[in-house]
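Engineer: Here's a sequence, model it:
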Amino acid sequence: MATESNDYYDILGVSRDADAEQIQRAYRTLARRHHPDVNKAPGAEDRFKKINEAYNVLSDPGRRRKYDQFGDAWRQIPDDFEQAAGRTGAGAWDRAAAGAGGGRGGARGFRSGRAAGGVVDVEDLFESLFGGRAGGPRGFGPVRGADTEAELTISVEDAFHGGRRKVTLPAPSGGTREYEVTIPRGVTEGSRIRLAGQGGSGADGGPRGDLYLRVHLAPHPRYRVKERDITVDLPVAPWEAALGATVPLATPDGVVRVHAPPGTPSGRRLRLRGKGMPNPRGDPGDLYANIKIVVPPKLSDEERRLLEQWARVSTFDPRRMG
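Structural biologist: Okay, the predicted model is just below:
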């Protein structure tokens, strides 16, 4: 029986030389497909966690370099590894990698902590680079941890109302962790939510970095969101469109009454000012009701008689141009 690969590139389905845009595009496609709010299949949540973890590493240039160099052992390498290595001399990385089983070019080939010459001793690697053990570089003083970023997919309703929510995301040190996140009311696609002190660990007593959650709105069966404007279909009966009617419409903020004027054609957009996404710092978006005329699937005898009478007396020709 085939075993699912734990390689981050395989999980996202991208090549090892994929650029940042390709990685983000692959992540968004997979995250929306496997998000627990969308996909209820067994194993979807675990798959979603793996996708998040892979993206959290490969979307961060520093982490990705460590992963490419050290494979699964990348978690043992501190966030300021390259900065400290640079201060010990331009050739420090090459010397350390050579001591671990190959030069810089060869080091890229080892996975799960193995090089061509055998198992990589992370302790020896740190001693070669920093003159100390893997507890961290010596002599540089407290170093703040790296800021990290993860993707957070939420529903349109959660984005509209905001509030607190528990989410499971990749932890900076590897694996997953549950966070309690305050979602701002009216948050939009692509916005970032900052979780102070939840990023990478600091070195030599330095503070942790911050974790930034980039927000994505999950596809919704009814609402289509563009920036702060929301579009929703409004089904009406033929007689309501012809005679005019005030009909109910469900929105993220509750049911509202919408007036369709007499002679409203299918496809007309009715604008409801200020009924779109809230904006704590300015004007809210608008909501657009897209008229969709719905014909009864089956007519009663009386309905058929009245429609036939209407057809006889009407001079309207929908195919006449001009």
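
Engineer: hey, let's count contacts and neighbours off CA atoms from now on
Structural biologist: Will do.

Engineer: what about the helices in this protein?
Structural biologist: 8-12, 20-34, 44-58, 61-70, 81-87, 92-100, 104-107, 122-130, 156-161, 238-243, 301-313 (DSSP state H).

Engineer: could I get those helices as CSV with distance to R214 and mean neighbour count?
Structural biologist: What follows is the helices of the chain, written out as CSV (distance: least, C-alpha to C-alpha, whole Å; neighbours: other C-alpha atoms under 10 Å):
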stretch, distance to R214, mean neighbour count
helix 8-12, 18, 20
helix 20-34, 11, 17
helix 44-58, 11, 21
helix 61-70, 17, 19
helix 81-87, 26, 15
helix 92-100, 33, 20
helix 104-107, 33, 16
helix 122-130, 33, 20
helix 156-161, 13, 20
helix 238-243, 42, 16
helix 301-313, 53, 11
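
Engineer: closest one to V258 among those?
Structural biologist: Using C-alpha to C-alpha as the measure, helix 238-243 is the one of these that comes nearest V258, at 11.8 Å.

Engineer: related to what we said a few turns ago, so which of the helices of the chain gets nearest V225?
Structural biologist: Judged by C-alpha to C-alpha, the one of the helices of the chain that comes nearest to V225 is helix 156-161, at 8.1 Å.

Engineer: re earlier: nearest to H216 among the helices of the chain would be which one?
Structural biologist: helix 20-34 (8.6 Å).

Engineer: Who are the packing partners of that closest one?
Structural biologist: If you count contacts as 3 or more C-alpha pairs under 8 Å, 6 or more residues apart in numbering; DSSP states H and E, helix 20-34 packs onto helix 8-12, helix 44-58.

Engineer: just checking, L58 touches Y8?
Structural biologist: Yes. L58 is within contact range of Y8, at 7.4 Å (criterion: C-alpha atoms under 8 Å).

Engineer: to compare against the first, here's another:
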Amino acid sequence: MDSIVSVIMQAGRTGIELALYVLLPIMVVMLALMKLLEARGVLAWVANALAPVLRIFGLPGLGIFAMVKLLLVSFSAPVATLALMDRNGTSSRHIAATLAMVLTMSQANVVFPMLSVGLNLPVIMATSVIGGLFAASVTYYLLARASASEPAVEVPVIVPGERRGTIEILAEGGQEGMKIALASLPILILALCFVYTLQASGAITLISAVLAPLLALLGLPEAAVLPIVTKFIAGGTAFMGVVLDLMNQGLISAADLNRMAGFVTNPLDLAGVAIMTAAGKRVGRVARAAVWGALAGMLLRGMLHLLIF
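Structural biologist: As a prediction, the model looks like this:
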């Protein structure tokens, strides 16, 4: 019983420190700025301006909106865009391409807090865009061709008509950022509790022994097994918590983090897919094609990171 309580206390302490001292300030500032850009029509202008370019990769104009929200807000931010596309008549083929792109790219709630420990922002952003567009193209032109008979409806992004004060907008965005950070606390603690239980039971030692040759081939230490397993089971936020803890212990370096970042800083995991596909019935129907496209994009990103670092 003492060991169980010890695991829970350790997970709770680590989760609270990450949520309050790392995730909270980053999300408050980033979401406040995003809210201001959205209210002033900057995001809508960029989305409509890039629509012709995105169309080459099988993405509608709203696709850039989903991309920016993922890269600058959090992994759950594009859900609202996917829900809008589900309702407004956007073709299933375009929805599949957008979902594949979102599942491939890095989410802000993981990337920005990890900049403090050496994650390379220019590279992570560049590979996100390259991998996301590649995943969208593969999905649109190959994996979702069965939906080609649907009309390719595209709805422009509307510039907000309501004018509000800058301070009011920033405060609203900051409050939303605070909600995201605090909402991540329960799942973060539960995921860390699960991870520490795996460590205490010896399961991670067994998995590490099996995966050690593959990790050595990729130039990663055996300690990388724990965050990688955590990511695909519990999601990106839990991955971040485990990595930061291991880096504090000196078991993983900044170079190791950047080498595996292309494979793991994305919403392509059990939790992420479940949340994204809940955006609407048509989104759920194209999920299989989108996941396969996202896997292709993730592999491309991962290889790029291994080559660069």
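
Engineer: quick one: TM-score?
Structural biologist: Remark: TM-score between the superposed chains equals 0.23 [TM-score structural alignment, normalised by the length of structure 2]; 120 aligned residues with a C-alpha RMSD of 6.4 Å.

Engineer: would JSON lines of the helices and strands packed on helix 20-34 of structure 1 with distance to V236 of structure 1 be doable?
Structural biologist: Shown next, in JSON lines, are the helices and strands packed on helix 20-34 of structure 1 (distance: least, C-alpha to C-alpha, whole Å):
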{"stretch": "helix 8-12", "distance to V236 of structure 1": "43"}
{"stretch": "helix 44-58", "distance to V236 of structure 1": "38"}
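
Engineer: closest to G86 of structure 1 out of those?
Structural biologist: Of these, nearest to G86 of structure 1 by C-alpha to C-alpha is helix 44-58, at 21.7 Å.

Engineer: Would you mind listing the buried residues in the helix of greatest length in structure 2?
Structural biologist: Longest helix in structure 2, counting residues (DSSP H): helix 166-201. Across helix 166-201 of structure 2, burial judged by 16 or more other C-alpha atoms under 10 Å covers 169-178, 180-182, 184-185, 188-197.

Engineer: ok so, going back, tell me which of the helices of structure 1 lies nearest to V256 of structure 1.
Structural biologist: helix 156-161 (15.9 Å).

Engineer: all strands for the stretch 151-300 of structure 1, in order.
Structural biologist: Assigned by DSSP state E, counting those that start in this stretch, the strands in the stretch 151-300 of structure 1 fall at 163-170, 176-183, 192-195, 211-217, 224-226, 229-236, 245-251, 254-260, 269-272, 287-293.

Engineer: list the buried ones in the shortest one?
Structural biologist: Yep, that's strand 224-226 of structure 1 we're talking about. 224-225.

Engineer: helices or strands up against it?
Structural biologist: Strand 224-226 of structure 1 packs on strand 229-236, going by 3+ C-alpha pairs under 8 Å, 6+ apart.

Engineer: tilt between the strand it packs on and strand 287-293?
Structural biologist: 30 degrees (axes from the mean of the first three to the mean of the last three C-alpha atoms, to 10 degrees).

Engineer: could the strands of the stretch 151-300 of structure 1 go into CSV alongside distance to F70 of structure 1?
Structural biologist: Converted to CSV, the strands of the stretch 151-300 of structure 1 look like this (distance: least, C-alpha to C-alpha, whole Å):
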stretch, distance to F70 of structure 1
strand 163-170, 19
strand 176-183, 20
strand 192-195, 28
strand 211-217, 24
strand 224-226, 42
strand 229-236, 46
strand 245-251, 50
strand 254-260, 53
strand 269-272, 56
strand 287-293, 51
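
Engineer: Tell me which of those sits nearest to Q309 of structure 1.
Structural biologist: Among the strands of the stretch 151-300 of structure 1, strand 287-293 comes nearest to Q309 of structure 1, with 20.6 Å by C-alpha to C-alpha.

Engineer: quick one: the closest one to strand 254-260, angle?
Structural biologist: Going by the same axes, to 10 degrees, strand 287-293 of structure 1 makes 60 degrees with strand 254-260.

Engineer: orientation of strand 287-293 of structure 1 relative to strand 245-251 in degrees?
Structural biologist: Using the same axes, to 10 degrees: strand 287-293 of structure 1 against strand 245-251 is 120 degrees.

Engineer: May I see the buried residues of strand 287-293 of structure 1?
Structural biologist: Buried, per 16+ other C-alpha under 10 Å, within strand 287-293 of structure 1: 287-293.

Engineer: what's the closest of these to R164 of structure 1?
Structural biologist: Nearest member of the buried residues of strand 287-293 of structure 1 to R164 of structure 1, counting by C-alpha to C-alpha, is L287, at 25.0 Å.

Engineer: distance of the closest one from R214 of structure 1?
Structural biologist: 24 Å (C-alpha to C-alpha, to the nearest Å).

Engineer: again with P235 of structure 1
Structural biologist: 34 Å.

Engineer: which one of the helices and strands packed on helix 20-34 of structure 1 lies closest to I154 of structure 1?
Structural biologist: Judging those by C-alpha to C-alpha, what sits closest to I154 of structure 1 is helix 44-58, at 13.5 Å.

Engineer: Residues contacting the closest one, please?
Structural biologist: Applying C-alpha atoms under 8 Å, 6 or more residues apart in numbering, the contact partners of helix 44-58 of structure 1 are 8-9, 11-12, 23-24, 27, 30-31, 34-36, 63-64, 67, 148-151, 168-171, 174-176.

Engineer: What of stretch 287-301 of structure 2?
Structural biologist: By C-alpha under 8 Å, 6+ apart, stretch 287-301 of structure 2 touches 96-97, 99-101, 103-104, 127-128, 130-136, 138-139, 143-144, 262-263, 268, 277.
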